[in-house]
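In: Got a predicted structure here, sequence first:
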Amino acid sequence: MPNVFVHPWRHAALIRILSWRDISGRYRGSLLGGLWALLTPLLMLAVFTFVFGVVAPTRWPGAEAQGMGMFALRLLAGMVVHGLLAELLQRAPTLVTGQPNYVTKVVFPLEVLGWVALLTALFHALMALLVLVVLNAVWGTGLSPTVLALPLIVLPYALLLLGLCWLLAALGVYLRDLTQLVGPLVMVCMFLGPVFYPRQAMPALAQPWLALNPITIPVEQIRRVLFDGQWPDWQTLAQYSLVAVVAYAFGLWAFTKFKKGFADVL
């Protein structure tokens, strides 16, 4: 169990190098390079504003009073949170199978692959969050001191996703069909989460179940601190953080147990 807390610091230099290589490699050869990390959320915002504000208007409590721009910012907040889950979990099942040389030919701490995938996805999510904070400060509800609580919301969410990533990466070595299953599950998380509508828009009986979606609490708490100028619901955030730590520890434990057979399968 100590490995749960020690291993990221033990391999910090390796994680940093591989993460930077992963991030920079994504934009290598492109004309605008890393600027795409900032331009992408702006393009998403424009699309959301047009589709959900003009083509197929979506009803949101209070949207009429706040205007289309505020509605689009709320949508973008939900999509940024879901985008982090989508990028990480869709990559997870092939995280190990896509790097067979790390398993069969060299001595390599395979747990590092999960951290690299997380930090790469987190980089893009944080860039999108930065754009969201700036746009909200200029055209939305303004800049509130509660924005300082954003790291306290993102951190447990990231730990939970990392635990899920390790679990899916380990299972993906043995169950190759998992790659086909994760895509639809990611879509379910989006449409059964408060991305396009608030939880209050769901039937009363379904609202408690919506909390089981890993994106629900982060989306609601980020909107709370960004747009409502309120501090997070600390009790809810503490409960979510406890679940996140358990998921992180279990995912790493499962990955460590399963990896003993990776070489035989690959």
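Out: It's in.

In: When you work out contacts or count neighbours from here on, use the C-alpha atoms and nothing else.
Out: Fine.

In: just the strands in the stretch 151-266 of the chain please.
Out: Read by DSSP state E, counting those that start in this stretch, the stretch 151-266 of the chain holds no strands at all.

In: Mind listing residues that contact stretch 159-175?
Out: For stretch 159-175, contacts defined as Cα atoms under 8 Å, 6 or more residues apart in numbering pick out 85, 88-89, 92-97, 111, 114-115, 118, 178-179, 243-245, 247-252, 254-255, 258-259, 262, 265-266.

In: Mind giving me the PyMOL command for buried ones among these?
Out: A single PyMOL command selects the buried members of the contacts of stretch 159-175 (16 or more other Cα atoms under 10 Å):
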select buried, resi 85+88+89+92+93+94+95+96+97+111+114+115+118+178+179+243+244+245+247+248+249+250+251+252+254+255+258+259+262
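
In: Now, the contacts of stretch 159-175 that are in helices?
Out: Using DSSP state H, the subset of the contacts of stretch 159-175 located in helices is 85, 88-89, 114-115, 118, 178-179, 243-245, 247-252, 254-255, 258, 262, 265.

In: How about Leu42, nearest residue that isn't a chain neighbour?
Out: Val131 (7.6 Å; Cα to Cα, 6 or more residues apart in numbering).

In: Just list the residues touching the one you found, thanks.
Out: Counting by Cα under 8 Å, 6+ apart, Val131 makes contact with Leu38, Pro41, Leu42.

In: Chain neighbours aside, what residue packs nearest to the second one?
Out: Distances taken as Cα to Cα, 6+ apart place Ala128 nearest to Pro41, at 5.4 Å, with adjacent residues excluded.

In: try it against this one:
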Amino acid sequence: MLLDTFKAIKSNKDLIYHLTASDFKANNSRTYFGFLWWILDPIFYMAIFYLLVVVILDRGTPNYPIIIFTGLIPLKFVTAALVDGTNSISSKGNILQQVYVPKIIFVVVRLLVNCIKFLISAVVLILFLVIFGTEFSWYVLLFPLIFIINAFCLLGVMIFLAHLGVFIRDVKNMMQYISRVLLYLSPVLFEMSTVPDKLVPLLYLNPFTTILESYRDVLIYGRAPEWIPLLILTVVSLVILYFGIRLLNKNEKEYAKVI
């Protein structure tokens, strides 16, 4: 089943390229600042939390802006991909009713659009770290690998959200609140070293914790990422992806009727 899905993706690579390019342009043309919001949004959040924690509460560390920014950029990627995944199929009713397209294509397109935005934001993140005097180690070369694992983990979850988004239109609104919860249940605004030992396992129940800490490991801590948690997360994501693809295949004919 997975092999057939990969073959379908490969055979529709031209369609994926066209839809990705058109979606990326459409998203950026809806506002004056377009893609810049992907950079401005984390910067604004960083300024607010820095003002609250460092200036007002007199807490935090000298590298607190780095901690916040390396947390907010990946968080933006994850939450945007999940929110976009909810209507990746339901928003393509005009295509579904005219021609057959494997539904996985629409989910992959939404993931690719957000991947492009994240990679551009990552360049800004690297420049930000350079400005703050971060000394990089060779582990920074593992950043693309962590990004690939991150994207792969998102794909399976996005498939389930895309399915739910067809039958329950309120899912996208619910995801807005879930993304806010994710901000506070992940080590976005703090370092794991400051967390009491008894709470660390609880935080790692959140898959994003592993991804975020791995990004920080290679970017600012100069050490290897968390290989075992990453491996476990990859295996779990493969299982989720398998059942997600089965769900799409089972409901192929239903989507066009509902939409």
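Out: Arrived safely. As the structure is a prediction and not an experimental result, all values here were calculated from the model.

In: Can you lay out the contacts of Val131 of structure 1 as JSON lines showing secondary structure and neighbour count?
Out: Listed next are those as JSON lines, based on DSSP: H, G, I helix; E, B strand; the rest coil; neighbours: other Cα atoms under 10 Å:
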{"residue": "Leu38", "secondary structure": "helix", "neighbour count": "18"}
{"residue": "Pro41", "secondary structure": "helix", "neighbour count": "23"}
{"residue": "Leu42", "secondary structure": "helix", "neighbour count": "17"}
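
In: Just give me the closest of these to Gln230 of structure 1.
Out: Using Cα to Cα, Pro41 comes nearest to Gln230 of structure 1 of the contacts of Val131 of structure 1, at 24.1 Å.

In: still on that earlier bit, which position in structure 2 pairs with the residue nearest to Pro41 of structure 1?
Out: Counting by TM-score structural alignment, Ala128 of structure 1 lines up with Ser121 in structure 2.

In: separation between that match and Pro74 of structure 2?
Out: 9 Å (Cα to Cα, to the nearest Å).

In: tell me the helices in structure 1, going along the chain?
Out: For structure 1, the helices defined by DSSP H cover 2-10, 12-27, 36-50, 63-66, 68-91, 100-104, 112-139, 150-174, 178-191, 207-210, 216-227, 234-258, 262-265.

In: For the first one, which helices and strands make contact with it?
Out: Same thing as helix 2-10 of structure 1. Judged by 3 or more Cα pairs under 8 Å, 6 or more residues apart in numbering; DSSP states H and E, the packing partners of helix 2-10 of structure 1 are helix 234-258.

In: so the helix it packs on corresponds to what in structure 2?
Out: Aligned by TM-score structural alignment, helix 234-258 of structure 1 falls on residues 227-251 of structure 2.

In: contacting residues for the most centrally placed residue in structure 1?
Out: Nearest to the geometric centre of structure 1 sits Leu84, at 2.4 Å (Cα atoms, centre = their mean). Leu84 of structure 1 is in contact with Ala121, Leu122, His124, Ala125, counting by Cα under 8 Å, 6+ apart.

In: Export these as TSV, with columns for neighbour count and distance to Gly183 of structure 1.
Out: TSV is the format used below for those (neighbours: other Cα atoms under 10 Å; distance: Cα to Cα, whole Å):
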residue	neighbour count	distance to Gly183 of structure 1
Ala121	23	16
Leu122	20	19
His124	22	20
Ala125	24	19
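
In: From Phe69 of structure 2, how far off is the residue of structure 2 positioned farthest from its centre?
Out: In structure 2, counting by Cα atoms, centre = their mean, Asp58 sits farthest out from the average C-alpha position, at 31.7 Å. Look at Asp58 of structure 2 and Phe69 of structure 2: by Cα to Cα, they are 19 Å apart.

In: Please apply the same query to Ile16 of structure 2.
Out: For Ile16 of structure 2, the distance to Phe69 of structure 2 equals 31 Å [Cα to Cα].
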